[in-house]
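Visitor: my questions are about this predicted structure, shown below with the sequence.
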Amino acid sequence: MKDHYNVLFLCTGNSARSIMAEAILNSKGGPQFTAYSAGSHPSGSVRPEAIAQLEAVHISTDGLRSKSWDEFTEPDSPKMDFVVTVCDNAAKEACPLFQIGGSTGGDAQAVTMIRAHWGVPDPPAVQGSPREIECAFREAYTILDRRIDLFLSLALNSLDRTALQKAVEQIGER
């Protein structure tokens, strides 16, 4: 029975959606989860609108930064239990082989890495008034928040790998 899971959220720029997902899960997941985020082609900065949205709902933004998924392929990087793409571009790209989560001691209940896609509209792509852009970031936050709540409600230690894979994938359809 695992008591801790690492989750990596991926998108192309790692400037908004994956950053918000990382912050939401770290805020809500307690000691059972550590969330990370990365991008295939990171922008190098976090969108101020994403920071503003997180701060508006009192979620810490300390330490959030745009980074490459290459950081998570190093031998000493955290082993991922879940990898979730949140943008269609990253979902279609060939992802690096991330380290598999679970114990190396032959623990039969160790969970191997689960991959899923939870597509979320890209708020930085919205062009319009400041209000329309703010609404786009709020909508992305709301979608991610709802999906993370569903993820946290899963009985992770009770589901076999196939059922868990299906359950995590289905979250992206909601």
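Guide: That came through fine.
Visitor: CA atoms for contacts and neighbours, from now on please.
Guide: OK.
Visitor: and the nearest residue to Q127 once chain neighbours are set aside, how many neighbours does it have?
Guide: Using C-alpha to C-alpha, 6 or more residues apart in numbering and skipping the chain neighbours, the partner closest in space to Q127 is I133 (6.8 Å). By other C-alpha atoms under 10 Å, 17 other residues sit near I133.
Visitor: chain neighbours aside, what residue packs nearest to Y36?
Guide: Once flanking residues are discounted, Y36 sits nearest to L8: 4.7 Å by C-alpha to C-alpha, 6+ apart.
Visitor: second structure for comparison follows:
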Amino acid sequence: MSDRIYNVLFLCTGNSARSIMAEAILGVLGKGRFRAFSAGSHPSGQVQPMALELAQAIGYDTTLARSKSWDEFAVEGAPQMDIVITVCDNAAGEACPVWLGHPAQAHWGVPDPVEATGDEAARRHAFTAAFATLRRRVELLLSLPLEKLDRIAAQSQLQDIGKVDNE
């Protein structure tokens, strides 16, 4: 096993729920092997309270969680990303951000729980379902032997993970 720590950036449009939750999950489960970040192409400027609640429940320190632009990761001195994963939902017609550079890239589309309608129980269910899907996919990412894969092979395997539902 390698001592290398991989930087992973989760991107979404608003950086208010899915990308924040993915960052939290990988931040907790991948501790020591991965550094997780999140950002948005059009950040909403706020993190959804239910996303923070779910992140906190698994032991993530939410005091640093904030909705931010991907521009923060495109400047000199920013951490260099090894993996960039979009978590927006193409099926909903959302515009997913595109990342330039040479990291392995994958798309893990997840329906946006922020768009859920109905009472609080219905909204909570949408957040819990998105969180569970992201957790399952992060667990699969953690099982990959990244140190043995070149960028193209890693990208292919990461893409396959994005097709896995929580069911």
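Guide: Right, received. Where do you want to start? Computed from a prediction, not measured in an experiment: that's the story for all the values here.
Visitor: just give the TM-score of the two.
Guide: The TM-score (TM-score structural alignment, normalised by the length of the second structure) is 0.90; 159 aligned residues with a C-alpha RMSD of 1.5 Å.
Visitor: hmm, back to that, tell me which helix or strand the residue nearest to Y36 of the first structure sits in.
Guide: Take DSSP states H and E as the rule and L8 of the first structure turns out to sit in strand 5-11.
Visitor: going on from that strand, what's the next piece of helix or strand?
Guide: Helices and strands here follow DSSP H and E; after strand 5-11 of the first structure, the next one along the chain is helix 17-28.
Visitor: before we move on, the earlier item: right, and the residue nearest to Y36 of the first structure touches V84 too?
Guide: Yes: here L8 of the first structure reaches V84: they are 6.2 Å apart, a contact under C-alpha atoms under 8 Å.
Visitor: trace E139 of the first structure over to the second structure, please.
Guide: The pairwise alignment with the second structure assigns E139 of the first structure to A129, based on TM-score structural alignment.
Visitor: got it, and L156 of the first structure?
Guide: Aligning on TM-score structural alignment places L156 of the first structure opposite L146 in the second structure.
Visitor: which residue ranges form the strands in the first structure?
Guide: Listed from the start of the chain, the first structure has strands (DSSP state E) covering 5-11, 33-39, 82-85, 114-117.
Visitor: what is the burial count for whatever residue of the second structure lines up with D122 of the first structure?
Guide: The equivalent of D122 of the first structure in the second structure is D112 (alignment by TM-score structural alignment). Residues near D112 of the second structure, counting by other C-alpha under 10 Å, number 20.
Visitor: before we move on, back to that, how far away is the closest residue to the match of L156 of the first structure other than its chain neighbours from Q105 of the second structure?
Guide: In space, L146 of the second structure comes closest to A154 once its chain neighbours are excluded; the distance is 6.5 Å by C-alpha to C-alpha, 6+ apart. With distances taken as C-alpha to C-alpha, to the nearest Å, A154 of the second structure is found 9 Å from Q105 of the second structure.
Visitor: same check on R135 of the second structure?
Guide: Between R135 of the second structure and Q105 of the second structure the distance, using C-alpha to C-alpha, works out to 18 Å.
Visitor: one more: N7 of the second structure?
Guide: In this structure, N7 of the second structure and Q105 of the second structure are separated by 12 Å, where distance is defined by C-alpha to C-alpha.
Visitor: before we move on, what about H125 of the second structure?
Guide: Relative to Q105 of the second structure, and taking C-alpha to C-alpha, H125 of the second structure is found at 29 Å.
Visitor: let's have the strands of the first structure in CSV, adding mean neighbour count and distance to L54 of the first structure.
Guide: Output for those, formatted as CSV (neighbours: other C-alpha atoms under 10 Å; distance: least, C-alpha to C-alpha, whole Å):
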stretch, mean neighbour count, distance to L54 of the first structure
strand 5-11, 25, 16
strand 33-39, 23, 15
strand 82-85, 24, 20
strand 114-117, 20, 22
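Visitor: tabulate those strands (a markdown table), appending distance to T61 of the first structure.
Guide: A markdown table is the format used below for these (distance: least, C-alpha to C-alpha, whole Å):
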| stretch | distance to T61 of the first structure |
| --- | --- |
| strand 5-11 | 16 |
| strand 33-39 | 13 |
| strand 82-85 | 20 |
| strand 114-117 | 24 |
